[in-house]
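Colleague: build me a model from this:
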Amino acid sequence: MERKTKRTTPSRMANQRAHYDDQQIYDILDEALFCTISYAENNEPFSIPQSFVRVGNYVYLHGSVGSHLMRMLSDGRSVCITVMLADELVIAKTAFHHSVNYRSVVIFAKGELLESQEEKYEAFKALTEKMVPNSWDYLKPMSKKEVDKTTGIRFSLEEASAKIRQGDPGHEEDEMDLPIWTGLIPIKPLRQKPVPDSHGAKIDLPEHLK
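Modeller: This next block holds a predicted model:
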């Protein structure tokens, strides 16, 4: 299946903002910590936020074996997964031209259940290292029992597209001389200093968290 399909082609400004190459899509997915996964059940829509990780040409989700969401996703139904990174508020001379500089990815796929212990283990390791880099070897090793209690599902990136808006606000000719400030307001999230709980307060902060 080609990435550029009717479903992955934006209805507006597709030529300027849509991207289908691996690197654009991978970079956005690797930076984002969370996605939203949408699916239908009994003709009702559901849309659930979830942590995820990309490995190769797949995104991986995990959850408890008792999770209703995991059971729904593991039956091979079609889903839509979305990610958005908001970079800047775009401030124009009129509210009509206000916008947002963003990078987003939309994925259409069907879930594939991870069957082997090794594949589940590697997916959990990849997700842990994404959320807290260099932490896997520091933590207590994940046991077989813990792996067995967790469901892993992967989704192919074969039908996916990125949409990106970057740059300054747009203006109409008759607005150019108006004494109204225009520009960009950065809104990127930042990781801040870790805050220990009552147990962590007794232990020196490890290097990977500094």
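
Colleague: can we go C-alpha only for contacts and neighbour counts from here?
Modeller: OK.

Colleague: output the longest helix belonging to this protein.
Modeller: helix 117-131 (DSSP state H).

Colleague: now the helix or strand following it: buried residues?
Modeller: Once helix 117-131 ends, the next helix or strand along the chain (criterion: DSSP states H and E) is helix 144-148. Residues residue 147 are the ones in helix 144-148 that count as buried (16 or more other Cα atoms under 10 Å).

Colleague: now the helix or strand following helix 144-148, how far from the centre of its chain.
Modeller: Counting by DSSP H and E, the element after helix 144-148 in chain order, helix or strand, is strand 150-156. In this view, strand 150-156 has its centroid 15 Å away from the chain centroid, taken as Cα atoms, centre = their mean, to the nearest Å.

Colleague: okay, the angle between strand 150-156 and helix 117-131?
Modeller: Per axes from the mean of the first three to the mean of the last three Cα atoms, to 10 degrees, the angle that strand 150-156 makes with helix 117-131 is 80 degrees.

Colleague: list of residues touching strand 150-156?
Modeller: Strand 150-156 has contacts (Cα atoms under 8 Å, 6 or more residues apart in numbering) with 57-65, 70, 73-74, 109-114, 120, 123.

Colleague: recalculate using a threshold of 10 Å.
Modeller: 52-67, 70-71, 73-74, 76, 79-81, 107-117, 119-121, 123-124 (Cα atoms under 10 Å, 6 or more residues apart in numbering).

Colleague: next step: these restricted to helices.
Modeller: Among the contacts of strand 150-156, the members falling in helices (DSSP H) are 70-71, 73, 117, 119-121, 123-124.

Colleague: ok, back up a step: buried subset of the contacts of strand 150-156 as a ChimeraX selection?
Modeller: The following ChimeraX line selects those of the contacts of strand 150-156 that are buried, judged by 16+ other Cα under 10 Å:
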select :52,53,54,55,59,60,61,62,63,64,70,71,73,74,79,80,81,107,108,109,110,111,112,113,114,120,121,123,124
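
Colleague: which of the contacts of strand 150-156 fall within strands?
Modeller: Cross-referencing these against strands under DSSP state E gives 53-55, 58-64, 79-81, 107-110, 112-113.

Colleague: do I have it right that residue 159 meets residue 109?
Modeller: Yes - contact criterion Cα atoms under 10 Å: residue 159 and residue 109 qualify, at 6.9 Å.

Colleague: also this sequence, please, to line up against the first:
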Amino acid sequence: MTDTKNSKHSAKETFQITETNKIRVAKRADYDKDTLFAILDEGLIAEVGFVLENKPIVLPMVYGRVGDQLYIHGAKAARMFKQLKEGLPICLNVTLVDGLVVGRSAFHHSMNFRSANIHGTARLVEDEKEKYDALVAITDHLAPGRWDETRETTQKEINATSVIAVTIEQAASKIRTGMPIDDEADYDLDHWAGIVPISTSFGPAINDSRLKQGIPLAESIRKLTSRR
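Modeller: All right, here's what the predicted structure looks like:
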């Protein structure tokens, strides 16, 4: 099985800063690859943006990562995948919201967040091994180890699925932490200000109504729902 969490580097690696990936507020910019990969590995949904028939489209999609390759998948008949496989430019965003930042004025309300912003070119995965490894990566991204707990995928299912690879060509992380930054004169006002933390958690698993009696909770799901 392909390891999807392979972001270790012998030395710190960064993405080159370009007009495309440059973050306007420099103090919130991070071009370190490990930082970006950590956000991707923690996130669940990527907002995928591209232009189709001269119209901008953004779709939420599950994804998987293998090194500097991101993979998304869908039905082979879907119009989007017919277009993406032709090598269209694409951008993806994965954002983790860590808290609401509440200022003394509405103007200074914000959020603490970590976001990965990626630009690349979509490529149809035609190599059978790469396609298989990509489907493993996407499945295990949602629940690590889940692929090995499911029945074997049929060739018919694989043939009905398109997998698109996106090489991370340009990227940057944008991160905000800390308290609200109010106007200096506002700190003496009698208005509450601070942070409301936000965290993602998984609730107790619910058995399918048609689950056979005596089948225990899958190990991948047990680990997922026991995270704190």
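
Colleague: what's the longest helix of structure 1 aligned against in structure 2?
Modeller: Aligning helix 117-131 of structure 1 against structure 2 (TM-score structural alignment) gives residues 128-142.

Colleague: also stretch 39-51 of structure 1?
Modeller: Under TM-score structural alignment, the match for stretch 39-51 of structure 1 is residues 50-62.

Colleague: gap between the matching stretch and the chain center?
Modeller: With Cα atoms, centre = their mean, you get 16 Å for stretch 50-62 of structure 2.

Colleague: what's that stretch in contact with?
Modeller: 43-49, 71-74, 79-80, 83-84, 88-94, 121-122, 138-139, 141-142.

Colleague: what's the match for residue 173 of structure 1 in structure 2?
Modeller: Under the alignment (TM-score structural alignment), residue 173 of structure 1 pairs with residue 184 in structure 2.

Colleague: contacting residues for that match?
Modeller: Residues near residue 184 of structure 2 by Cα under 10 Å, 6+ apart: none.

Colleague: can you tell me how far it is from residue 103 of structure 2?
Modeller: The spacing between residue 184 of structure 2 and residue 103 of structure 2, counted by Cα to Cα, to the nearest Å, is 12 Å.

Colleague: residue 44 of structure 2 now?
Modeller: Going from residue 44 of structure 2 to residue 103 of structure 2 by Cα to Cα gives 29 Å.

Colleague: so between those two, which is more surrounded?
Modeller: For residue 44 of structure 2 versus residue 103, neighbours defined as other Cα atoms under 10 Å are more numerous around residue 103 (22 against 18).

Colleague: surely the more buried one and residue 109 touch.
Modeller: Yes - using Cα under 10 Å, residue 103 of structure 2 is in contact with residue 109, at 4.9 Å.

Colleague: find residues that contact each of the two.
Modeller: Shared contacts of residue 103 of structure 2 and residue 109 (Cα under 10 Å, 6+ apart): 179-182, 193-195.

Colleague: so who does the aligned partner of residue 155 of structure 2 in structure 1 touch?
Modeller: Using TM-score structural alignment as the criterion, residue 155 of structure 2 maps onto residue 144 of structure 1. Going by Cα under 10 Å, 6+ apart, residue 144 of structure 1 touches 117, 121.

Colleague: quick check: residue 144 of structure 1 vs residue 64 of structure 1, distance?
Modeller: Counting by Cα to Cα, the gap from residue 144 of structure 1 to residue 64 of structure 1 is 14 Å.

Colleague: still on that earlier bit, turn the shared contacts of residue 103 and residue 109 of structure 2 into TSV, including secondary structure, distance to residue 215 of structure 2 and neighbour count.
Modeller: What follows is those, written out as TSV (DSSP: H, G, I helix; E, B strand; the rest coil; distance: Cα to Cα, whole Å; neighbours: other Cα atoms under 10 Å):
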residue	secondary structure	distance to residue 215 of structure 2	neighbour count
179	coil	47	17
180	coil	49	20
181	coil	53	17
182	coil	55	17
193	coil	49	18
194	strand	46	16
195	strand	43	19
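
Colleague: widest-spaced pair of the residues you listed?
Modeller: Maximum pairwise distance in those, criterion Cα to Cα, is 13.0 Å, between 182 and 195.

Colleague: which of the three states applies to the residue of structure 1 most remote from its centre?
Modeller: Ranked by distance from the centre of structure 1 (Cα atoms, centre = their mean), the top residue is residue 177, with 40.4 Å. Put simply, residue 177 of structure 1 is coil when judged by DSSP: H, G, I helix; E, B strand; the rest coil.

Colleague: how far away is it from residue 25 of structure 1?
Modeller: Distance, residue 177 of structure 1 to residue 25 of structure 1, using Cα to Cα: 39 Å.

Colleague: likewise residue 117 of structure 1?
Modeller: Distance from residue 117 of structure 1 to residue 25 of structure 1, counting by Cα to Cα: 28 Å.

Colleague: equivalent analysis for residue 31 of structure 1, please.
Modeller: Taking Cα to Cα as the measure, residue 31 of structure 1 falls 10 Å from residue 25 of structure 1.

Colleague: these two: which has the busier surroundings?
Modeller: More crowded of residue 31 of structure 1 and residue 25, by other Cα under 10 Å: residue 25, with 22 against 13.

Colleague: now the counterpart of the more buried one in structure 2, what's its secondary structure?
Modeller: By TM-score structural alignment, residue 25 of structure 1 lines up with residue 36 in structure 2. Per three-state DSSP, the local secondary structure of residue 36 of structure 2 is helix.
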